[in-house]
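>>> 3D, please:
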Amino acid sequence: SWKATLPVADAQAITRELLLTANDRLVDTELAPVRRDFQPPADGQLAVRNVVVILMESFAGRYVGALGSADGITPNFDRLAGEGLLFERFFANGTHTHQGMFASMACFPNLPGFEYLMQTPEGGHRFSGLPQLLGARAFDDVYVYNGDFAWDNQAGFFGNQGMKRFVGRNDYVNPVVSDPTWGVSDQDMFTRAAEELGKLDNGAPFYALLQTLSNHTPYALPEQLPVAAVEGHGALDQHLTAMRYSDWALGQFFDKVRNQPWFKQTLFVVVGDHGFGAPEEVTEMDLLRFHVPLLLIAPGVTERFGSRREVVGTQVDVVPTIMGRLGGEVRHQCWGRDLLSLPADDPGFGIVKPSGSDQTVALIRGDRVLVQPKEQPARLYRYRLGGEPAGERIAAAEDQPQLLRQLHAYLQTATASLLANTSGDRSGEGESEAVAAEVPLAVKAAPPARPDKG
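As a prediction, the model looks like this:
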């Protein structure tokens, strides 16, 4: 299994080699495994002051037109992809929403044994994520969501990370949809988000997390759908109809805010929280459950970086990639990298784990994936995404032992850092340990899970 223990110094050295680039300088090496000062390249900064992260529920890359699907599910996203930078080989770190939340915003991976991080005492630690890093720069914030912030301890976790304003399902007046179990619809969420972002535009820079929910069972959709229902995909028809509706609501949001004064000062980051199973199962890891789009829209982004990137990334790369566009040195301990300041020959990497009791882990690098089931030999595959996804077993590769050591080292080092509470962005650990003792009551109270985790 992955838990085969490497010497601590070796595991740290391998992990640092994976994560550090020419723009990073390690600090506090005796205290923290990967804390570093990151100096983004000056030519990578964009003329933006605000950040809006849009976490799209179940937005599977397999059914995104801009990523190769011919099913016509995401015409609005495809149109938006035409004006931004789209990452083609981007993956969720897990297969449930709460993992997508903490990986994307707190910059910490989905680890075996800690996938419910937001609901555990360890979730009370401070992480070197967007709330910490932008809070330190005096950004205002808002988190707008269709559902209940008690689910998965979202309010407790993100409040502890430093977010201050939360707009959830009980804060909507006369929503188009109000499901007693679930919440309001995506169009309600995006309408409210447009209002909230307008209010935030009052002098200080701001960041926001907008999270959709309609594309999740039991699918909170309006009775009169503004899109055609999807047919011809059997058991997936309802799911894909909800995805098409979410895509429509996303397009409506951009149409609504495009002419606002703050729009051209804002970096938009549109990312899926996870995918879902499709008829094609790419390796026993089922990569299509992880493959999601990552789209950056901002003034100057395509002129500087182009419109497509094949580098592999996962949600833990979101925060460093955002910080690189804002510019200025930042001290952080993200478990990912700025995807836009890597050497041209770097294929990228990502480490993923499915939700639930399955302890399988995988390392994705370039067009290959090393799958490590628990207590079984690892298997290496070449994979293909897009309209005709597939996986092909590679019988023998010279670098397979090295890939396996990298996978084990990263998981071992991140787990040790979590347990020792050394994953914050502070220069010393005494303060970090004091925070650990103040785990919010919401964490201790075992907050409710969403009605159907996913």
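>>> Only C-alpha atoms from now on, for both contacts and neighbour counts.
Will do.
>>> Settle this for me: T321 is touching D338, isn't it.
Yes: T321 lies in contact with D338 (C-alpha atoms under 8 Å); the separation is 4.0 Å.
>>> Looking at those two, which has the bigger crowd around it?
D338 (23 against 20; other C-alpha atoms under 10 Å).
>>> Confirm the more buried one sits in a strand?
No: secondary structure assignment places D338 outside any strand; it is coil (DSSP: H, G, I helix; E, B strand; the rest coil).
>>> to compare against the first, here's another:
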Amino acid sequence: MTSNQKAMSLLSCAVRVFLHLLLSYAVFFFARVAYFLENKDVFTDVFSHNSPWRLLEGSLMFDTSAVMYTNALVVLLIVLLPRKWDKAVSIVYTLITGLALTMNLGDAVYFQYTGKRTTMSVFNEFANESNLLQILGAETLRHWYLFLLAFLVFYAVWRLSRRIMGIGKHSLLPRWAEISSRALTLLVFVPFCIAGMRGGWTTAVRPITVSNANQYVRRPAEAVLILNTPFSMIRTVGKNVFHDPRYFSDEELATIYSPVHEPVKGEMRRKNVVVLIVESFGREYIGAYNDHLDGGKYKGYAPFMDSLYKESLSFDYTFANGRQSIDGMPSILSGIPRFIEPFFLTPASMNDVSGIAGELGKKGYYSAFFHGAENGSMGFEAFAKATGYKDYYGRTEFGRDPRFGGEREYDGTWAIWDEPFLQFYAMKMTEFCEPFVTSVFTASSHHPYVVPEKYKEVYKDEDENPIHKCIRYTDMALRKFFETARKQPWYKNTIFVFTSDHTNIADHPEYRTDLGLFGAPLLFFDPSGEMPRGRMHCIAQQTDILPTILGWLRYPEPYIAWGVDLLNTPAEETWAVNHTGSGLYQFVKGDYLLQFDGNSLHAVYNFRKDTLLRRNLLKGDGTLALPATEREKIMADERQLKAVIQTYMQRMVNDKLIIK
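Model (predicted):
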């Protein structure tokens, strides 16, 4: 045996470990490129305003953490098992690496609907769905090229792993030398593994989390390119998402902000309330909100909503508090924004919680929630009941009504088509005793972006955005709903609220920014004309719905909501808050958007003038490029945001979401 052969035999264990880790890095790099290409429209400016070296540095740090987590078992097997187990080790490595690749590529598609890397909450989110295999099958066919790439990479990994495991196969070293080689490999790998998982070497380094990705990019939406899905899921296993940040003492906190809304004086108005939550109906799709787009020629895709807009109370800037359907429900119906994770996927969902149905139920209102999907879908039924809705009407109840087409009206994937279900909704309300509060959550303007067979020639794909035809269909369904509602005895005594659960695929750059991704419509329509109409020049958010409605009705009891009564709050005191998928809070007030990482400001933009959020007013040294009076406003806004966060966390942790 030559000296070179002896050296190779001695180092064979370390070489096999090193080459397997290197191969894993290559797979993660490949997955990141595929992720970028699949969503390139969202990341059009990523290389123009970010340092490529910083992007690479951040990507390597998070990939290192994921590679160490996913390869720790493989390294132990290489070090501890005899060579006769090499094939089994290659199988384990290929399966683990293939799973990591599949998670990343699958998330490249799912990102289009969430705007973030997937975390462990996804298992709770879809726990009650019976059509997941059908949806996954449809996505595989639609994105067949990703499936093919995954298969080719999977096969290449298997072949390369087999070749790597063959290095030093016929070692003639003494047993003590082989054992020493393996022990040395393990001793060197362990500290590297721990440091890699944590994101650094020193004891002062906190283990990196999802939010750390923001330090490598200018826009929070771009942080998903720094992250990888295995890391995001591993880091959120069993995490308690809520904790009190203790920014202020309780006494100081009470002077800055409180989510407690006090009773309104005067005799209560006993009007019906109808809340229309329309799936994925982003503000961009409604022409009336966007007469400045395309040189004033933009018409949108919702002519009926344009007409309703003219008859309603509307606002200059309107935002969702989350990016998913399960975020919309608590925000719209209970005044609870989504911070960190969807509220009813966390342990805090077991807290006592109220909402528009629960509060009005105290005053004799009947309440019902409508959703055309399978009963129990998305956890909507459970949340509706928890917040005070007395009855729930879903696909089952629709199928029992002989006036409608039953299962013939099922879209084959999610729910009953919007047109028949909204007619069912309108007719059922005529059977209810007044006053009542009801809500409906539509479903047709949703992936897989299809319309009923009889409308396929009416609503065709007119551009590259597949949701536009669905928006036109749902807009038509809403028009027919109001045509039916106008004929009902309860109509004139009803306040209608229109919003969407979240946004969807955007065409215009301003709706692809960190703030634009939350651009949802919000309208209040009172057929009697008693509630004010017209456009208010202020900021509005979904969590304002509860206090605005209860304020208008002169609700006589205190309640909790993280929003304001838009009809009784000065425009300069209105605000909106949300939480990005990469760990940043966004706070909109006055002229400015603040991005806050939980400890300090990350960015400040004048969102009214800088609509594409290209000029961060926060300089590298932490100072603001603004006059003193404007700096004082932003400091006050930061204090208010901290107070909003602290009150939210305290009430979640201590089960204080209702006034007892």
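>>> ranges for the helices of the stretch 501-650 of structure 2?
With helices called from DSSP state H, counting those that start in this stretch, the stretch 501-650 of structure 2 shows them at 545-552, 628-653.
>>> Check the stretch 51-200 of structure 2 too.
Using DSSP H, counting those that start in this stretch, helices in the stretch 51-200 of structure 2 cover 52-80, 86-114, 121-125, 132-142, 144-165, 175-198.
>>> Take these and write them to TSV, including mean neighbour count and distance to S600 of structure 2.
Converted to TSV, the helices of the stretch 51-200 of structure 2 look like this (neighbours: other C-alpha atoms under 10 Å; distance: least, C-alpha to C-alpha, whole Å):
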stretch	mean neighbour count	distance to S600 of structure 2
helix 52-80	20	20
helix 86-114	20	25
helix 121-125	14	26
helix 132-142	13	40
helix 144-165	17	39
helix 175-198	16	22
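>>> hang on, the earlier thing: please identify the most buried of the helices of the stretch 501-650 of structure 2.
Stretch with highest mean neighbour count among the helices of the stretch 501-650 of structure 2: helix 545-552 (a mean of 23; mean count of other C-alpha atoms under 10 Å).
>>> Output the contacting helices and strands for it.
Under the contact criterion of 3 or more C-alpha pairs under 8 Å, 6 or more residues apart in numbering; DSSP states H and E, the helices and strands touching helix 545-552 of structure 2 comprise helix 325-334.
>>> The helix it packs on aligns to what range in structure 1?
Taken onto structure 1 by TM-score structural alignment, helix 325-334 of structure 2 occupies residues 97-106 there.
>>> what sits up against stretch 422-433 of structure 2?
By C-alpha atoms under 8 Å, 6 or more residues apart in numbering, the residues outside stretch 422-433 of structure 2 that reach it are 366, 370, 398, 404, 440, 477-478, 480-481, 484-485, 488-490.
>>> repeat for stretch 155-171 of structure 1
With C-alpha under 8 Å, 6+ apart, stretch 155-171 of structure 1 has contacts from 106, 118-119, 123-124, 126-127, 129, 131-132, 135, 141-150, 183-184, 440-443.
>>> What residues of that stretch count as buried?
Within stretch 155-171 of structure 1, the residues that count as buried by 16 or more other C-alpha atoms under 10 Å are 155-163, 166-169.
>>> what's the counterpart of E196 of structure 1 in structure 2?
Checking TM-score structural alignment: E196 of structure 1 goes with K428.
>>> how far apart are the helix or strand that contains that match and its match in structure 1?
Assigned by DSSP states H and E, K428 of structure 2 belongs to helix 418-429. Compared with structure 1 after the fit, helix 418-429 of structure 2 shows a mean deviation of 0.9 Å (mean C-alpha distance after the TM-score superposition for structure 1).
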